[in-house]
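Student: Below is the structure, and that's it, no one-letter string:
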């Protein structure tokens, strides 16, 4: 019985992942208006009802796989040396994580930024989805620093850094105003945040 339950859960996770990847691909290739329960279901060869059993909206479907990938960021942060300063850990983990979290190709990142700018519902779903990831990051930071997660503000503030940095970097990069790579922009964002946002004194990233 236990093995049967495990198999069913794996199949459900596989179906959810396939639906989310299909939704993401449709958005990148044809725009967010092409992402419907019917089009996503047809891509995965399931019924629209199956899609609706897993997701309440196309925005949730588009972002679900990305949020799952963000879980690897949490584990990478947890795997850093316990005595390493948190800012150093973030500087080590985030540059390598940006493409894994936001998409496998730079075109994916640009498509997400454009869609989020045009559709507030997609941006709102990002905030909602990443709130769960932030909570997990805050738990890791509290564990490493000995902070009280329920009483100390610092772990929660630091936990907001990854999502905020990734959003800011992706938007700046997609606007085409800089020739820097996405990982380089992430490194610069962490350095500037660590230094207290030295506006007017920090060299621009080119």
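Tutor: Perfect, I can see it now. Just so you know, these numbers come straight off a predicted model, no measurement behind them.

Student: okay, CA-based contacts and neighbour counts for the rest of this
Tutor: Will do.

Student: residues of the helix or strand where residue 167 lies that come out buried?
Tutor: Element membership of residue 167, judged by DSSP states H and E, is helix 154-174. Residues 155-156, 158-163, 165-167, 169-171, 173-174 are the ones in helix 154-174 that count as buried (16 or more other Cα atoms under 10 Å).

Student: alright, now check it against this:
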């Protein structure tokens, strides 16, 4: 019996359930406002039980932010896969472009999600906690790439600067009128972040 294939199928089903819950949370929050959305409503919209929801997410905020979390995980993966001869900042910018090419222009719902985060402290708190986790993971990857000690100031600052630039760019992108490609807005922000302040 091929247990590897069975494990892969189970993981794909789990991921499909997570995405269904995330998409239901996004749709309901945008349509009705987050305060009016319950975990039960999200589970019903995704066609699963309340208990199943709890197996995947701690609350509606986590379900709402799942897509953002997955994009951050993918970005770390792209960075880790960059050629070792690149500087970390070059590799980070290239990783962002790799991910952008993979997922294309963001769904307009990203802008709605960003506005929801700013309007609801519970979502913003969860989002910032996720970003902090990824920033620490990124700092570890930078230190490893550059041969620096774990927790070195340079690695922490570089990772923090990159993540901050992404947050600034995402906010700017949601407020562009007329809209501009997110990759262009992010490139401008990353270029400015790399400019010396002295």
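Tutor: Okay, I see it. Not measured: the values here are computed from a predicted model.

Student: one step back: whichever helix or strand comes after the helix holding residue 167 of structure 1 vs structure 2, mean deviation?
Tutor: Next along the chain after helix 154-174 of structure 1, taking DSSP H and E as the criterion, comes helix 182-194. Taken over the aligned residues, the distance from helix 182-194 of structure 1 to structure 2 averages 1.2 Å (mean Cα distance after the TM-score superposition for structure 1).

Student: Tell me which other helices or strands helix 182-194 of structure 1 touches.
Tutor: Applying 3 or more Cα pairs under 8 Å, 6 or more residues apart in numbering; DSSP states H and E, we find helix 182-194 of structure 1 packed against helix 86-102, helix 154-174.

Student: Once you drop chain neighbours, what's closest to residue 63 of structure 2?
Tutor: With sequence-adjacent residues excluded and distances taken as Cα to Cα, 6 or more residues apart in numbering, residue 63 of structure 2 is closest to residue 22, at 4.8 Å.

Student: What is the neighbour count of that neighbour?
Tutor: 23 (other Cα atoms under 10 Å).

Student: what's the answer for residue 71 of structure 1, then?
Tutor: The burial count assigned to residue 71 of structure 1 is 17, neighbours taken as other Cα under 10 Å.

Student: how much space is there between the residue mapped onto residue 87 of structure 1 from structure 2 and residue 145 of structure 2?
Tutor: Under the alignment (TM-score structural alignment), residue 87 of structure 1 pairs with residue 89 of structure 2. Counting by Cα to Cα, to the nearest Å, the gap from residue 89 of structure 2 to residue 145 of structure 2 is 11 Å.

Student: quick one, which of these two is more surrounded?
Tutor: Using other Cα under 10 Å as the criterion, residue 89 of structure 2 and residue 145 rank with residue 145 on top: 20 against 17.

Student: rewinding a little: redo the helices and strands packed on helix 182-194 of structure 1 as JSON lines? Include distance to residue 196 of structure 1.
Tutor: Converted to JSON lines, these look like this (distance: least, Cα to Cα, whole Å):
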{"stretch": "helix 86-102", "distance to residue 196 of structure 1": "12"}
{"stretch": "helix 154-174", "distance to residue 196 of structure 1": "13"}
